[in-house]
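In: Below: sequence and its predicted model.
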Amino acid sequence: MKSIKIIAAAIAVSTSFSSLADPMLIQQWSFTNEAGFFNPEFTRKPANAVNDPTVDGDSADGGTSILSTGALPDNVCWGDAVSTRKGQSCLKINSPVTNESTETWNENGEWVNITDGSAQGNAVTAAIGEDYTHFFKQGTALRHDNFPITGQFLDGVTIVDGIQLQAVMPTGIEVNAPELMFLVDFWETPNGGLDADGTCPFGPAARTPESINEKGCSDIFQMLPASDASTTIAIINRGDDFIDFSVKFKVQGVDAALYHRDYELITRLSGLSVVGESIGFATRENGVNVLNAQFAIRAIDAPEPSTLAIFAASLLALSGFTRRKAK
């Protein structure tokens, strides 16, 4: 009978443990988003080619880099320009971007204000299950100046992207969200098409009016996640011109009884036509293309402790209580 009473008491204690008030969310974060290019690879240079590729720029803009690699180039150009007025083809990243940033690229690659010229402000946390699209902040953007070229082409490059978060409250809490690495498989498609019919890898035939291939077959880049095994990238939403993906992170250094520790970083890549079922985009020929990146932070449910673990903790608590009572 005594054992039954102890077990019943343990169940009652475990229930009271599970019904404690939920910890507070960390509501606001200042942030730095930095991204750059690593290990670009190019096709073999033809004998009649003139230009070598150029790789330059500074993802930290002269400041202290938050990337595990240190500061990286944020500008890669290649090829011999068919038109001196247009120039080479290039990939560029607007880096770094912070909560103090006031400008970004628009769809034409022009600098525009984010919020009427004032700083965009801190990132605000969405609650568990809340619509995250209301909480987006501007991150780094990728620009492709896609102009007709000959000579040497870009074959592939790795993009390294990191976000550092500083909690407004409690102070002193800094989090490096999981660093993202993407292997970019770049396809410089023939402008006139793959065959006599002008067939393009994506969309209608080359030179089809009012289409993505109006000025020739669009180029394609596929972004293959290459982060370490501890980082799981989950695509959570997608449309014709955007992809949303999420990575989870845990905040260390806070009292778990006071502050919620489990969150996800949701990134939206938008502005270009989506290709395939993974993370791939097409860029129009003979023009500027911008892949915009925004991010949001949302709280997620903490992993549930097992019933057995709670039950064991409750028995330990009760055994201590009964020993004190006996004394």
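Out: It's in. The shown structure was predicted, so the numbers you read here are calculated from the model rather than taken from an experiment.
In: Going by C-alpha atoms from here, please, whenever you check contacts or count neighbours.
Out: Fine.
In: Quickly note the distance from the nearest residue to Ser246 once chain neighbours are set aside to Asp161.
Out: Leaving out its chain neighbours, the residue that sits closest to Ser246 by Cα to Cα, 6 or more residues apart in numbering is Ile266, at 4.4 Å. For Ile266, the distance to Asp161 (Cα to Cα, to the nearest Å) stands at 13 Å.
In: Could you verify my assumption that Leu180 touches Gly162?
Out: Yes - at 6.3 Å, Leu180 counts as touching Gly162 under the criterion of Cα atoms under 8 Å.
In: What's the local residue count around Arg323?
Out: Neighbourhood size, Arg323 [other Cα atoms under 10 Å]: 9.
In: For it, which three-state class applies?
Out: Here Arg323 is helix, with the state taken from DSSP: H, G, I helix; E, B strand; the rest coil.
In: Pull out the buried residues from the helix or strand harbouring Ser3.
Out: Using DSSP states H and E, Ser3 sits in helix 2-18. Neighbour counts over helix 2-18 (16 or more other Cα atoms under 10 Å) mark Ile6, Ala10, Ile11, Val13, Ser14 as buried.
In: got a list of contacts for that helix?
Out: With Cα atoms under 8 Å, 6 or more residues apart in numbering as the test, helix 2-18 has contacts from Ile310, Phe311, Ala313, Ser314, Leu315, Leu318.
In: Show the contacting residues for Gly186.
Out: In this structure residue 186 is Phe, not Gly. Applying Cα under 8 Å, 6+ apart, the residues near Phe186 are Leu154, Asp155, Gly156, Val157, Asp219, Ile220, Phe221, Gln222.
In: Below is structure B, check it against A:
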Amino acid sequence: MTFSTRLAARALTALLGVSLVSGTVVAAGSAASADSGEGRKVMLKGSTTASYYWDDASGRNGDTGLPASGKPMQKGLAASPSWPLLTEGYVVYKGKKAPFFVGDRGPGEPSTRGIMLDLDAKTFADLTGGRFNPDTLAVNGNGGKGHIEVDYVITKWGPGVGKKNHPVPFETRAWSRKDRDPAEPVMLRTPAKPAAEPAEAPAKTPAKAAAKAPESPAAGKAPQTVPSTPSTPSASAPPASPAPERAATQEGKSAPAVVQTPAPTTLKADPVSASGEEGPSVPTGFVFALLLVAGVGSYAGVRLLSARLLRERG
């Protein structure tokens, strides 16, 4: 094998090594991003008080007719005082998640008191553990609940007029105006994995603990002086009192381990929601730097190889 052939082989080997390193770093960066706890973007999230209704145009229970969107009354159809019609999302109540879409307007006057969402009666019954009564259009068996505090997440804004932000009372007429300044999308985070519980420290045995505890003098006697020379123990030494052994046993008990639990997430039912922490990630600039070094090294190797070949041929 000539010198030029060996040089070409070494240059190709070095280039392959740099490419493998760069590929490994990029793959590690992708894996870190996948495990970083990043969720998905949503349009809005917040909380409010929700009531329920059921308007089926039958005239029962004081309903006002078909929903404003033209969609028939159904499970999952909700009313909002300000969000655009056909806006989609879901609510969470005590760990239970229920999807909805805005198909009607309301509540009216109750929205001035902070009740900003009217869920359909069937969804409300599922969330509160009650049952929908088709005769009275009411919810029974849930302890008389008519209002609940819910978390809401908007996943898609409707195409029409309405406020694309946190809800406002019906009387503001925000439902009739085109919103040209919608809320910025937010990122839901996956819940952080709970920290592993630290292993409890092994308790000291009474024998070892007693060996470390000082002997207490016998009652009414002065403490004996222990000779400093390494000799056999004196036969006249008084037996150890049981008190140091009890103290040593108490000393041997390990303190209970304190485990820090993560703060509870707001959206417990959402598999990608709640606040979590981002995992480690590889900086993009670092990856580009490695790729740049690989390119420069390859270019230098080719130039060196070309110059060597030209000198040999000349």
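Out: The structure has been received and is ready for your questions. This is a predicted model, so every value here is computed, not measured.
In: Report the TM-score for the pair.
Out: The TM-score (TM-score structural alignment, normalised by the length of structure 2) is 0.25; 128 aligned residues with a Cα RMSD of 6.2 Å.
In: Of the buried residues of helix 2-18 of structure 1, just say which sits nearest to Val290 of structure 1.
Out: Proximity of those to Val290 of structure 1 (Cα to Cα) peaks at Ser14, which lies at 53.7 Å.
In: Can you get me a residue count around Thr284 of structure 2?
Out: 10.
In: cool, the one 4 residues further on as well?
Out: Number of residues near Phe288 of structure 2 (other Cα under 10 Å) recorded here: 13.
In: For the helix or strand hosting it, name the packing helices and strands.
Out: Assessed by DSSP H and E, Phe288 of structure 2 sits inside helix 284-313. Counting contacts by 3 or more Cα pairs under 8 Å, 6 or more residues apart in numbering; DSSP states H and E, helix 284-313 of structure 2 is packed against helix 3-34.
In: end to end, how far does stretch 143-161 of structure 1 reach?
Out: First-to-last distance for stretch 143-161 of structure 1 - Cα to Cα - comes to 15 Å.
In: swap in stretch 35-55 of structure 1?
Out: End-to-end distance for stretch 35-55 of structure 1: 14 Å, by Cα to Cα.
In: Number of residues surrounding Gln212 of structure 2?
Out: Careful, residue 212 of structure 2 is Lys; it's not Gln. 11.
In: and if you look at Ala234 of structure 1?
Out: Using other Cα under 10 Å, the number of residues around Ala234 of structure 1 comes to 12.
In: mind checking how far it is from Leu265 of structure 1?
Out: 11 Å.
In: Identify the contacts common to those two.
Out: What both Ala234 of structure 1 and Leu265 touch, as defined by Cα under 8 Å, 6+ apart, is the set Ser246, Val247.
In: Which secondary structure element is home to the closest residue in space to Thr98 of structure 1 that isn't next to it in sequence?
Out: Once flanking residues are discounted, Thr98 of structure 1 sits nearest to Thr32: 4.4 Å by Cα to Cα, 6+ apart. Following DSSP H and E, one finds Thr32 of structure 1 within strand 28-42.
In: Also Tyr52 of structure 2?
Out: strand 44-53.
In: Which strands or helices does that strand pack on?
Out: So strand 44-53 of structure 2, by 3+ Cα pairs under 8 Å, 6+ apart, packs with strand 115-120, helix 121-128, strand 148-156.
In: Any chance of TSV for these, columns distance to Val25 of structure 2 and mean neighbour count?
Out: Shown next, in TSV, are these (distance: least, Cα to Cα, whole Å; neighbours: other Cα atoms under 10 Å):
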stretch	distance to Val25 of structure 2	mean neighbour count
strand 115-120	48	26
helix 121-128	47	23
strand 148-156	34	19
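In: Quick one: the ones you listed as JSON lines, columns for distance to Ala50 of structure 2 too.
Out: Formatted as JSON lines, these follow (distance: least, Cα to Cα, whole Å):
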{"stretch": "strand 115-120", "distance to Ala50 of structure 2": "5"}
{"stretch": "helix 121-128", "distance to Ala50 of structure 2": "9"}
{"stretch": "strand 148-156", "distance to Ala50 of structure 2": "5"}
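In: what's the closest of the ones you listed to Ser298 of structure 2?
Out: Nearest to Ser298 of structure 2 among those is strand 148-156 (48.0 Å), distances taken as Cα to Cα.
In: list the helices and strands that closest one packs on?
Out: Partner elements for strand 148-156 of structure 2 (3+ Cα pairs under 8 Å, 6+ apart): strand 38-42, strand 44-53, strand 88-93.
In: What distance separates the opening and closing residues of stretch 281-291 of structure 1?
Out: Chord length of stretch 281-291 of structure 1, first to last residue, is 9 Å (Cα to Cα).
In: if I look at Val139 of structure 2, how far off is Thr123 of structure 2?
Out: To Thr123 of structure 2, Val139 of structure 2 is 10 Å away according to Cα to Cα.
In: what sits in contact with each of the two?
Out: By Cα under 8 Å, 6+ apart, no residue touches both Val139 of structure 2 and Thr123.
In: Pretty sure Ile159 of structure 1 sits in a strand.
Out: Yes - judged by three-state DSSP, Ile159 of structure 1 forms part of a strand.
In: Identify the residues contacting it.
Out: By Cα under 8 Å, 6+ apart, the contact set of Ile159 of structure 1 is Ala35, Gly36, Phe37, Phe38, Met181, Phe182, Leu183, Val184.
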